[in-house]
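J.: sequence? don't have it. structure:
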């Protein structure tokens, strides 16, 4: 029996931690942490860890001037991603958001098309339509059930789309910088607008949340944010964003299953059917021809 490759192990660990993070973050947000306060403190903690690691290992945070535009664009995607993520979890459920994030590979391919790194045949568009139909079913189910609302679903779509765009943007940077340095610089640049947006909630936040919430907060930062950023970037460098995001097909159902078991969330038939359509659309689109990014 073939042993899994190092890239496969990195992706499996990443997907497992991301899936668990939806449940952990949902629990944190429903036990006293305000959404923007959570994003601000969590990303501030993560940036501090990345900066310290980079300075210890590389003794420099320097980015070439020619790459600052990419860094700024990637930071903007991270900012939008975090706003979408915390409010999607606040307004919807971890299981619903997990299903919606299954459409991330479709958004990654569309981002690649815009950047000129993807060639998308007709079967991709058939798969994309199937996946978007699945998202629509999830939205219909969430709108009529206790698991969420339409606004939460739309924020979930924003989360998936911005993460895909972010993954495509940072791939060229992997040729010149380490994953740790990219995370320190890009997440640091994104933290500034996150903190500015979160200032009102930071002033209103009650910090007496209990040791359980703080323990989960530390896990949600060091595991699903710090460790997975390192593993995800290394995977992108080895196999590219299109194949890496396709490997994340397991995440929607794993995240939903974890939320159902640990948070006692419920999914209705429409939401489950939507999740199946999202996965089917990815399977239809997955055989597309992928054009490698131009060498620099």
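T.: That came through fine. What you see is a predicted model; the values in this text were computed from it and never measured.
J.: From now on I want contacts and neighbour counts done on CA atoms only, so please keep to that.
T.: Fine.
J.: Is residue 117 within a helix or a strand, and which one?
T.: Under DSSP states H and E, no helix or strand contains residue 117.
J.: what's around it, how many residues?
T.: 18 (other Cα atoms under 10 Å).
J.: and the gap between it and residue 172?
T.: From residue 117 across to residue 172, the span is 11 Å (Cα to Cα, to the nearest Å).
J.: what do you get for residue 128?
T.: Residue 128 is 25 Å from residue 172, by Cα to Cα.
J.: which one of those two has more residues nearby?
T.: The neighbour count for residue 128 versus residue 172, taken as other Cα under 10 Å, is higher for residue 128 (24 against 19).
J.: how close does the more buried one sit to residue 71?
T.: 28 Å.
J.: show me the contacts for residue 56.
T.: The contact partners of residue 56, taken as Cα atoms under 8 Å, 6 or more residues apart in numbering, number zero.
J.: Of all the residues in stretch 180-196, which ones are buried?
T.: Within stretch 180-196, the residues scored as buried using 16 or more other Cα atoms under 10 Å are 180-195.
J.: Tell me where the stretch 151-296 of the chain has helices.
T.: Listed in chain order, the helices of the stretch 151-296 of the chain (DSSP state H, counting those that start in this stretch) span 179-204, 211-221, 228-239, 241-247, 251-263, 269-285.
J.: okay, these in a markdown table with distance to residue 57 next?
T.: Formatted as a markdown table, the helices of the stretch 151-296 of the chain follow (distance: least, Cα to Cα, whole Å):
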| stretch | distance to residue 57 |
| --- | --- |
| helix 179-204 | 9 |
| helix 211-221 | 20 |
| helix 228-239 | 14 |
| helix 241-247 | 26 |
| helix 251-263 | 32 |
| helix 269-285 | 38 |
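J.: To residue 77, which of those lies closest?
T.: Nearest to residue 77, of all the helices of the stretch 151-296 of the chain, is helix 179-204, at 8.3 Å by Cα to Cα.
J.: ok, second structure coming up, stack it against the first:
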């Protein structure tokens, strides 16, 4: 998606709002997590396929699939199918605020996986902020543990699933980057989400016995219909187009990506205003610590440059 440079940061911000509101609309559907993940990616993949096939520069999806299928298919099944199954399933147990905050740790996992796969060193700043992020995660785990003692501990499972989701998405981001360099981010994203949608459809059908029939969408309550459509087209198709297009057009891609760390704040606001969630002090502390630590880490290089301009 070709976005003028002057609108790049706005496009990225709107894309972040799409990421941040996905938990909100997923809860609003009233559909169980495994099933809602299928609906989201079937609709989202359809939207991305229509967009990609309508453009000359992204129309050729056969070439990257033919050349990269050995890498692309397992990556899509793990980084899209399993990751977002866990993401939506976690919302059946944990709160919107918990899940949104934990997903923000993706950059921390990216650093660790980059170290393991590409031997990219982790700076002192990354180590410090990584420790702080772990403290924030511990706050949410403690909140879940207290729930174990008082009400059966369902939120703890949701928190653990959200952490695993973040790790899988980070792994996909690192391993899929070479494919995007060779074939373009839009084509690889379209293929990955389409393959992931098929994987979700089959997986949920086999393990949950829920074979989603797209035609049955019209039979659902009106709130569920428009929530699922928004989740698929807005939170998946349009969000991906704006996010990727904005990052590609931004004069400083890294700085534009910093906007992602507003995600838990936006998600928490939506949950409080529209879903009536009441965040605990531990959840609020986790938002501050996790978002703040990661945001500080990405700003640290600019601080050093400013302090040593020569």
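T.: That came in fine, so what should we check first? Just so we're clear, the structure is a prediction, and the values are computed from it rather than from any experiment.
J.: And the TM-score between them?
T.: TM-score of the superposed chains, computed with TM-score structural alignment, normalised by the length of structure 1, equals 0.84; 284 aligned residues with a Cα RMSD of 2.9 Å.
J.: thinking again about what came up before, would you mind saying which of the helices of the stretch 151-296 of structure 1 lies nearest residue 148 of structure 1?
T.: That would be helix 269-285 among the helices of the stretch 151-296 of structure 1, by Cα to Cα, at 10.7 Å.
J.: Contact partners for residue 141 of structure 1?
T.: With contact set as Cα under 8 Å, 6+ apart, residue 141 of structure 1 has these partners: 268, 269, 270, 271.
J.: if I line the two up, what does residue 213 of structure 1 land on in structure 2?
T.: The alignment partner of residue 213 of structure 1 in structure 2, by TM-score structural alignment, is residue 224.
J.: what's around the nearest residue to that match once chain neighbours are set aside, how many residues?
T.: Once flanking residues are discounted, residue 224 of structure 2 sits nearest to residue 29: 4.3 Å by Cα to Cα, 6 or more residues apart in numbering. Per other Cα under 10 Å, the neighbour tally for residue 29 of structure 2 reads 22.
J.: got it, and residue 273 of structure 1?
T.: 17.
J.: Okay, and the counterpart of residue 100 of structure 1 in structure 2 sits in which element?
T.: Matched by TM-score structural alignment, residue 100 of structure 1 corresponds to residue 102 in structure 2. Taking DSSP H and E as the definition, one finds residue 102 of structure 2 inside helix 96-103.
J.: Superposed on structure 1, what's the mean shift for that helix?
T.: Its matched residues in structure 1 lie on average 1.4 Å from helix 96-103 of structure 2 after superposition (mean Cα distance after the TM-score superposition for structure 1).
J.: Could you tell me how far stretch 205-225 of structure 2 lies from the centre of the chain?
T.: Centroid separation for stretch 205-225 of structure 2 versus its chain: 23 Å, with Cα atoms, centre = their mean, to the nearest Å.
J.: Give the buried residues for it.
T.: Buried residues in stretch 205-225 of structure 2 (16+ other Cα under 10 Å): 205, 211, 212, 217, 224, 225.
J.: again, but for stretch 162-177 of structure 2
T.: Quick answer for stretch 162-177 of structure 2 (16+ other Cα under 10 Å): 162-176.
J.: quick one, what contacts the most centrally placed residue in structure 1?
T.: By Cα atoms, centre = their mean, structure 1 has its centre lying nearest to residue 163, at 5.0 Å. The contact partners of residue 163 of structure 1, by Cα under 8 Å, 6+ apart, come to 77, 78, 81, 104.
J.: and of the residues you listed, the nearest to residue 248 of structure 1?
T.: residue 104 (8.3 Å).
J.: Skipping its backbone neighbours, what lies nearest that closest one in space?
T.: That would be residue 160: by Cα to Cα, 6+ apart, it lies 4.9 Å from residue 104 of structure 1.
J.: which one in structure 2 is aligned with that neighbour?
T.: In structure 2, residue 160 of structure 1 lands on residue 166 (TM-score structural alignment).
J.: Looks like that match contacts residue 106 (just checking).
T.: Yes - using Cα atoms under 8 Å, residue 166 of structure 2 is in contact with residue 106, at 5.0 Å.
J.: mind checking how far the corresponding residue of structure 2 for residue 181 of structure 1 is from residue 114 of structure 2?
T.: Here residue 181 of structure 1 is matched to residue 187 in structure 2, going by TM-score structural alignment. The gap separating residue 187 of structure 2 from residue 114 of structure 2 is 23 Å, by Cα to Cα.
J.: overlap between the contacts of residue 141 of structure 1 and structure 2?
T.: Using both residues aligned by TM-score structural alignment, their matches' Cα atoms under 8 Å, structure 2 keeps these contacts from those: 270, 271.
J.: Out of the contacts of residue 141 of structure 1, which is nearest to residue 218 of structure 1?
T.: For those, the nearest to residue 218 of structure 1 is residue 271 (31.2 Å; Cα to Cα).
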